[in-house]
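J.: For reference, the sequence and a predicted model appear below.
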Amino acid sequence: MNPILDVQNLTVSFKDKKSKEIIQVVNDVSFQVQQGEIFGLLGPNGAGKSSIIRMICGLLKPESGNVFINGVNHQNRVKSLQYISAVLEGNRNLYWRMTVQENISYFAGNRGMQFKEIRDQVDEWLHLFGLEEKKSELVGNLSRGMQQKVAIIVALCLNTKVILLDEPTLGLDVKTTNDLKKILVKIREEFEKTVIISTHDMKLVEEICERVVIIDRGKKIVEDTVEKLMKLFQIKSYVLSVKGGQIPIKKMDSIVKQFPEFSYDGTIGSYTVDISDSTSFYTFIELLKKEALYIESIQPARLDFERIFTILCERDQADVVHV
């Protein structure tokens, strides 16, 4: 199956304004997104995600590498960008002094579409997002959550195969975030759109993304399914309850020296340790015994994706993690 988005060996550098040093912000990054999936583009702040998004959207020219959207090379920029629409982070996606309908009409017009051509579709999206009564409202008068919904509706009304959303849940309350999750799944399942999400909301990733790519320091460190990454780390993290409560600091120091990923969670009154293999596990148990620390219970931890994301980024590998 040919990917709907094929990012090939993207590289780009910038000159630091103060030091005049050349900084490589994206270094030979490649990944693929398949038709109809919800895909996560992840990374810590400063990892190079924004530059990758800008190159995908044709807003930044790479020094080397290429982007294919629906099989069309970015060198044919006008044609390739017909297949993707984006909602970028912040409030840069809409005109606040225009109504909801005027915004949709304006951006559709930029793509050569007349509003009357998409009127029925607009009404459908407004109904789905619960914004029918806001059609004639100035966007600047809407809540942050409603503005985000309108921006997504604009992207959807452009009838592109790919929707790229940069921090779609930023600043949204819990209810609006949950509503948005359901809508994004519906967009994929019922309208056969491919959704790419760049976000720091790891709960969103865990709940709706099928695959992810993680970028750190300009390099790809992993590309795989969320399910496989969850399984990979599930068996390597354990939660322990120790008799007598919290471990004395002196004893903690000796444990942390051998097992740096050993920490106390005061909210649940237990310790969590990451162990790479079975041999290390038995070494850990012997160490507890040596320190006269007695375990009341030990069980595999159920890691959330935020923890997995942190583990991968902390490794800070130069090469791709193979899983």
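T.: Good, I have the coordinates. Note that the coordinates shown come from a computational prediction; the quantities given were computed from them, not determined experimentally.

J.: all contacts plus neighbour counts: C-alpha atoms, from now on.
T.: Noted.

J.: residue ranges of the helices in this structure, please?
T.: According to DSSP state H, the chain carries its helices in the segments 49-56, 77-80, 100-110, 115-128, 144-157, 174-191, 202-208, 226-234, 249-258, 278-290, 305-315.

J.: Okay, one more to line up with it:
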Amino acid sequence: MTSDQYAAATRSPTDTDVERPADRSTEPAAIAVEGLTKRFGSGDDPVTAVDDVSLRIDPGSVVGLLGPNGAGKTTTIKSILGMVLPDAGTVRIQGVDVAEAPRQAYARVDAMLEGARNDYWRLTVRENLRYFATIGGVAPDSVADRHDRLLDQFGLAEKADVPVRNLSRGMKQKVSLASVLASDADVVFLDEPTLGLDVESSLTLRRELRRIVEERGLTAVISSHDMDVVEAVCDRVVIMNDGRIVADDTVANLRQGFETSAFRLTSPDLDADTLATVRDRFDVTDATTREGTTTLEVATDSDGFYELTALLRERNVTLASVATVEPDLEDVFVELTGENETGHDGGDSR
């Protein structure tokens, strides 16, 4: 499904049955971007990294920004943060034009950017939190309780007095995130917040990040290659490709725009010959055998499913279970961009 087909699908009458977030269009936007454009290079062949992007993010919402490497995510974020000067367009943060009053616009904004050293490694964990609260305009003693909670929430309490340079990569990542949340920022940008974390730490971070955002009413923009993080934490997802926004909706609505096109079948009767025949006639996307039971995932439509079950019946294959494979955010992403986002190769080049 192309982005145009997605747009058509999501305008269907069934949308009236979908629960959408409350309309907050009358409230001042936490972030408002209009016609943002950025080109690199000159002459006859400049590269357009961001192409006429417009975006509104309401206060208190958590928005995931996705796109393959080179899609323009990083340039968009840096343009919003004033780190890159766009060629056209406007950016307003909490109603303040960043070009006209940058100090006022960014007074309550913080960011954790991938590839940047977000902490001072000679300082301890707690000293980093106090330092970043201070430069954010907050007396660190007044938010000491907040810092204690952050240390507990991210599993850093036992390392509070350890210099950051002595921590593991995953711990340093946690310190970076805690430092962003240590001040009174209303708007935060988090680029790859779970990079370098093990599975358990990533799950903890998702849970605690969502809790912190809700408790403090933060507006957060999260750019990540980890689809599970985006699905678990974000209210809404913006997908970019080739410098443009190709989708902007809730995860549920994005998934609803794509019909189920795969089935998972489990059977103890699938011998090698039958499995080879199924592979020859159908698109088998996965096949695993454990303790004599084989599980197949087959990409096909309903007509193909009936053909498959007829074939298995002819071969006297008894099915232990049959389930549809619902599209997830990864499937939506691949359909819209033609890219697989499960791997991470170091960030968006644009």
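T.: Yep, it's here. Quick caveat, the model's predicted, so the values are computed rather than measured.

J.: Mind checking the TM-score on these two?
T.: Comparison of the two superposed chains (TM-score structural alignment, normalised by the length of structure 1) gives a TM-score of 0.81, and 295 aligned residues with a C-alpha RMSD of 2.8 Å.

J.: could the helices of structure 1 be laid out in a markdown table, adding distance to residue 34 of structure 1?
T.: Output for the helices of structure 1, formatted as a markdown table (distance: least, C-alpha to C-alpha, whole Å):
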| stretch | distance to residue 34 of structure 1 |
| --- | --- |
| helix 49-56 | 15 |
| helix 77-80 | 16 |
| helix 100-110 | 26 |
| helix 115-128 | 24 |
| helix 144-157 | 18 |
| helix 174-191 | 12 |
| helix 202-208 | 15 |
| helix 226-234 | 15 |
| helix 249-258 | 42 |
| helix 278-290 | 36 |
| helix 305-315 | 21 |
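
J.: and the helix or strand where residue 8 of structure 2 lies, which stretch of structure 1?
T.: Using DSSP states H and E, residue 8 of structure 2 sits within helix 3-9. On structure 1, no counterpart of helix 3-9 of structure 2 exists by TM-score structural alignment.

J.: What helices and strands are in contact with that helix?
T.: Judged by 3 or more C-alpha pairs under 8 Å, 6 or more residues apart in numbering; DSSP states H and E, the packing partners of helix 3-9 of structure 2 are strand 244-249.

J.: For the counterpart of residue 39 of structure 2 in structure 1, grab the count of nearby residues.
T.: Residue pairing (TM-score structural alignment): residue 39 of structure 2 is matched to residue 13 of structure 1. When neighbours are counted by other C-alpha atoms under 10 Å, residue 13 of structure 1 registers 15.

J.: Identify the residue spatially nearest to residue 13 of structure 1, adjacent ones excluded.
T.: Excluding its sequence neighbours, the residue lying closest to residue 13 of structure 1 (C-alpha to C-alpha, 6 or more residues apart in numbering) is residue 24, at 4.1 Å.

J.: The one you found -> structure 2?
T.: Match for residue 24 of structure 1 (TM-score structural alignment): residue 48.

J.: List the contacts of its match.
T.: The contact partners of residue 48 of structure 2, by C-alpha atoms under 8 Å, 6 or more residues apart in numbering, come to 37-40, 243.

J.: could you measure the residue nearest to residue 13 of structure 1 against residue 81 of structure 1, distance?
T.: 25 Å (C-alpha to C-alpha, to the nearest Å).

J.: Please say which position in structure 2 residue 197 of structure 1 maps to.
T.: Match for residue 197 of structure 1 (TM-score structural alignment): residue 222.

J.: got it, and residue 92 of structure 1?
T.: Using TM-score structural alignment, residue 92 of structure 1 sits opposite residue 117 in structure 2.

J.: do residue 49 of structure 1 as well
T.: Using TM-score structural alignment, the partner of residue 49 of structure 1 in structure 2 is residue 73.

J.: is it true that that match touches residue 238?
T.: No - here residue 73 of structure 2 does not reach residue 238: they are 9.9 Å apart, not a contact under C-alpha atoms under 8 Å.

J.: neighbour-wise, which of these two wins?
T.: residue 73 (31 against 20).

J.: Among the contacts of residue 48 of structure 2, find me the one that's closest to residue 192 of structure 2.
T.: residue 243 (19.3 Å; C-alpha to C-alpha).

J.: residues contacting residue 234 of structure 2?
T.: Each residue near residue 234 of structure 2 by C-alpha under 8 Å, 6+ apart is listed here: 61-64, 222.

J.: go again using 10 Å as the cut-off
T.: 61-65, 206, 210, 220-222, 250-251 (C-alpha atoms under 10 Å, 6 or more residues apart in numbering).

J.: Among those residues, which one has the most neighbours?
T.: residue 220 leads the contacts of residue 234 of structure 2 on contacts (other C-alpha under 10 Å) with 28 neighbours.
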